[in-house]
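Visitor: Just a sequence and a predicted model for now, questions to come.
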Amino acid sequence: MQDDFEYDALTFRAPQRTRWYTRLWPACLGHGCFGQKRPQFQLYLIGYDPVGQLQRAASVGDVALVEKFINGSEYHINEIDRRGRTSLHYACAHNHPNVVAWLVSNDCTDINIQDDEGCTPLIKATQRDNVECISILLMQGADPHIVDFGGDAALHHAVIRGNITIAEKLLKYKANIDAKTEYGLTPYKLALYERQHQMAEFLIKNGAEAHSVLQPNRSLIDPEDGLAASKPKW
């Protein structure tokens, strides 16, 4: 017993090295690193950062600089970046109606040009709830029937957002109130699926067909062929 005590007294016990995560934990407490959910964003709300000088000028609403670039023949008005986005896309995404108005007043502007997601400037403005930009685009002849590569037209995006003001503007310019998504959903059925009840009532009042009812957040069934469809990837 005495030998054991003397051995323990003479033995050098090196401090154990702490794991990296035990050192990280105290530093992160109270700073949101752990225990808090990160905000989830729809894909169309992020990743729309301009690349070129013309696109940057449009995204910050600098009309004078946009005009200088285009009139000085430094850039073409329909010039696209690697994502297929024009200065008009960026002006609509970042809500600069003054830039939008200047761009669409130019006869060379392709108002319905699509980016690499199939979004026209009108669809992009709808995704961002930018009402004034939408009004300018529609007055200048933007086509509300074009769908993106996910199969959704501007009206479908307005329904998902629950934006009745934009939906009303699109219908005023002859958007198809019964247009189907690639999953077979009309705007009315899409409103039910998204639990946008006020939007559903608005669409019924404006002539939407409601011959069948879709239960929200259930498997989607196409009433015409009875086949189950995949859940929309929104």
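Guide: Great, that's in hand.
Visitor: okay, CA-based contacts and neighbour counts for the rest of this
Guide: Noted.
Visitor: same for the one helix or strand Ile70 maps to, what does it pack against?
Guide: Assigned by DSSP states H and E, Ile70 belongs to helix 63-71. Of the remaining helices and strands, those touching helix 63-71 by 3 or more Cα pairs under 8 Å, 6 or more residues apart in numbering; DSSP states H and E are helix 53-59, helix 97-104.
Visitor: out of those helices, deepest packed?
Guide: Of all those, helix 53-59 has the most neighbours on average by mean count of other Cα atoms under 10 Å, namely a mean of 22.
Visitor: which is the next helix or strand following the helix holding Ile70?
Guide: helix 87-93.
Visitor: Other residues contacting that next one?
Guide: 48, 50, 54-56, 58-61, 77-80, 97, 99-100, 103, 111, 120-122, 124-125, 128, 130, 133 (Cα atoms under 8 Å, 6 or more residues apart in numbering).
Visitor: Ok, stretch 191-207 next?
Guide: Contacts for stretch 191-207 (Cα under 8 Å, 6+ apart): 159-160, 162-164, 177, 187-189, 210, 214-217.
Visitor: Which positions in that stretch come out as buried?
Guide: For stretch 191-207, burial by neighbour count (16 or more other Cα atoms under 10 Å) applies to 191-196, 199-200, 202-203.
Visitor: Same question for stretch 152-172.
Guide: Buried residues in stretch 152-172, counted by 16+ other Cα under 10 Å: 152-164, 166-170.
Visitor: Over to stretch 130-140?
Guide: So, applying 16+ other Cα under 10 Å, buried residues of stretch 130-140: 130-138.
Visitor: Out of these, which is nearest to Asp4?
Guide: Using Cα to Cα, Asn130 comes nearest to Asp4 of the buried residues of stretch 130-140, at 79.7 Å.
Visitor: Quick check: that closest one touching Val100?
Guide: No: the criterion here is Cα atoms under 8 Å, and Asn130 misses it with Val100 at 11.3 Å.
Visitor: Could you pick out which of the contacts of stretch 191-207 are located in strands?
Guide: Judged by DSSP state E, strands contain none of those.
Visitor: Could you tell me which of the residues you listed belong to helices?
Guide: Applying DSSP state H to the contacts of stretch 191-207, the entries found in helices are 159-160, 164, 187-189.
Visitor: In those, find the pair that's most separated.
Guide: Top of the distance list for the ones in helices among the contacts of stretch 191-207 (Cα to Cα): Ile164 and Lys189, 15.2 Å.
Visitor: for comparison:
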Amino acid sequence: METETQAAVKAGDVAKLQKLLADGVNLDAKDEDERTSLHWACATGRLDVAEFLLEHAHAAVNVQDDAGWTPLMSAASAGHGDIVGLLLSKGADANLPNENGQIPLHYHRVIIALLLDHGAKVNTRDVGGNTPLHLAISEGYDDIARFLIENGANPNAKNNDEERCVDLAKPAFRAEIQMLMDKKKGGSNA
């Protein structure tokens, strides 16, 4: 059964949360699945509520539910980048794993898949001519780069500095990119 606090969080009712806090209610209490109000705010995209909980209710930023999920994982898996940024600025641990050994970066891939499923163009370039693959490779996000290539990203795309995505990769990952390209072409190197 949903508590008064959970209802206020999901509705984005900060005024109600302020009243509950003033009345002595512990807004950081856990539910039957060990989730806190911050988990719910992050999962439902309530940035204003997350800010309030962190600033005024002193919510624990790295708290884990019974499956090991943190508020950061909840926000990342739901695609709430603004909340992800807030949590990281408040000290959220980007490498705290859940019970499956996954970290929020694993869920970033889910966000990319959702975007691609909704028509995002995988080879779109920014003002520097960089594609998402350029950025993934240059930041060392090999798992994301692999996923982008598997979904049509062009490893030979050049940015404004004439740098190909594949040229930005570490040598070991360059070989893997070539294998992925060959696999997509049916084993052909041409």
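Guide: Arrived safely, thanks for sending. Fair warning: this is a prediction, and the values are worked out from it, not measured in the lab.
Visitor: TM-score for these two?
Guide: Scored against TM-score structural alignment, normalised by the length of the second structure, the superposed chains reach a TM-score of 0.64; 146 aligned residues with a Cα RMSD of 3.4 Å.
Visitor: on that earlier part again, now, among the contacts of stretch 191-207 of the first structure, which is nearest to Ala228 of the first structure?
Guide: Relative to Ala228 of the first structure, the closest of these is Leu214; by Cα to Cα it sits at 12.4 Å.
Visitor: And for the closest one, the neighbour number?
Guide: Using other Cα atoms under 10 Å, Leu214 of the first structure is surrounded by 19 other residues.
Visitor: for the most centrally placed residue in the second structure, helix, strand, or coil?
Guide: Nearest residue to the geometric centre of the second structure (Cα atoms, centre = their mean): Ala76, 3.0 Å. Put simply, Ala76 of the second structure is helix when judged by DSSP: H, G, I helix; E, B strand; the rest coil.
Visitor: counterpart of Lys88 of the first structure in the second structure?
Guide: Let me fix one detail, which is that residue 88 of the first structure is Leu and not Lys. Alignment note (TM-score structural alignment): Leu88 of the first structure maps to Leu38 of the second structure.
Visitor: Can you tell me how far its match is from Ser74 of the second structure?
Guide: Leu38 of the second structure is 9 Å from Ser74 of the second structure, where distance means Cα to Cα, to the nearest Å.
Visitor: Then Leu17 of the second structure?
Guide: From Leu17 of the second structure over to Ser74 of the second structure (counting by Cα to Cα), the distance is 20 Å.
Visitor: Which residues are in contact with His96 of the first structure?
Guide: If you count contacts by Cα under 8 Å, 6+ apart, His96 of the first structure has them with 58-61, 133.
Visitor: at 7 Å instead, please
Guide: His96 of the first structure makes contacts with Gly61, as judged by Cα atoms under 7 Å, 6 or more residues apart in numbering.
Visitor: repeat for Gly45 of the second structure
Guide: His80.
Visitor: Please narrow the buried residues of stretch 130-140 of the first structure to those residing in helices.
Guide: Using DSSP H, those in helices are 131-138.
Visitor: secondary structure element for Asn157 of the first structure?
Guide: Actually, residue 157 of the first structure is His rather than Asn. Using DSSP H and E, His157 of the first structure sits in helix 154-161.
Visitor: helices or strands up against that helix?
Guide: In this structure, helix 154-161 of the first structure makes packing contacts with helix 121-127, helix 164-172, helix 187-193, judged by 3 or more Cα pairs under 7 Å, 6 or more residues apart in numbering; DSSP states H and E.
Visitor: repeat that with 6 Å
Guide: Helices and strands touching helix 154-161 of the first structure, as assessed by 3 or more Cα pairs under 6 Å, 6 or more residues apart in numbering; DSSP states H and E, are absent.
Visitor: That helix vs helix 164-172, what angle?
Guide: 160 degrees (axes from the mean of the first three to the mean of the last three Cα atoms, to 10 degrees).
Visitor: so helix 154-161 of the first structure corresponds to what in the second structure?
Guide: Aligning helix 154-161 of the first structure against the second structure (TM-score structural alignment) gives residues 104-111.
Visitor: ok, average deviation of that stretch from the first structure?
Guide: Average distance, stretch 104-111 of the second structure versus aligned residues of the first structure after superposition (mean Cα distance after the TM-score superposition for the first structure): 1.6 Å.
Visitor: I'd like the ones in helices among the buried residues of stretch 130-140 of the first structure as CSV, with distance to Asn71 of the first structure appended.
Guide: As requested, these are arranged in CSV below (distance: Cα to Cα, whole Å):
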residue, distance to Asn71 of the first structure
Val131, 28
Glu132, 25
Cys133, 22
Ile134, 25
Ser135, 25
Ile136, 22
Leu137, 22
Leu138, 25
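Visitor: which other residues reach stretch 73-90 of the second structure?
Guide: Applying Cα atoms under 6 Å, 6 or more residues apart in numbering, the contact partners of stretch 73-90 of the second structure are 42-43, 45, 47, 72, 104, 107, 111.
Visitor: Among those, which pair sits farthest apart?
Guide: Leu47 and Tyr107 (18.8 Å).
Visitor: so stretch 59-77 of the second structure aligns onto which residues of the first structure?
Guide: Using TM-score structural alignment, stretch 59-77 of the second structure pairs with 109-127 in the first structure.
Visitor: next one: stretch 4-18 of the second structure
Guide: Under the alignment (TM-score structural alignment), stretch 4-18 of the second structure falls on residues 53-67 in the first structure.
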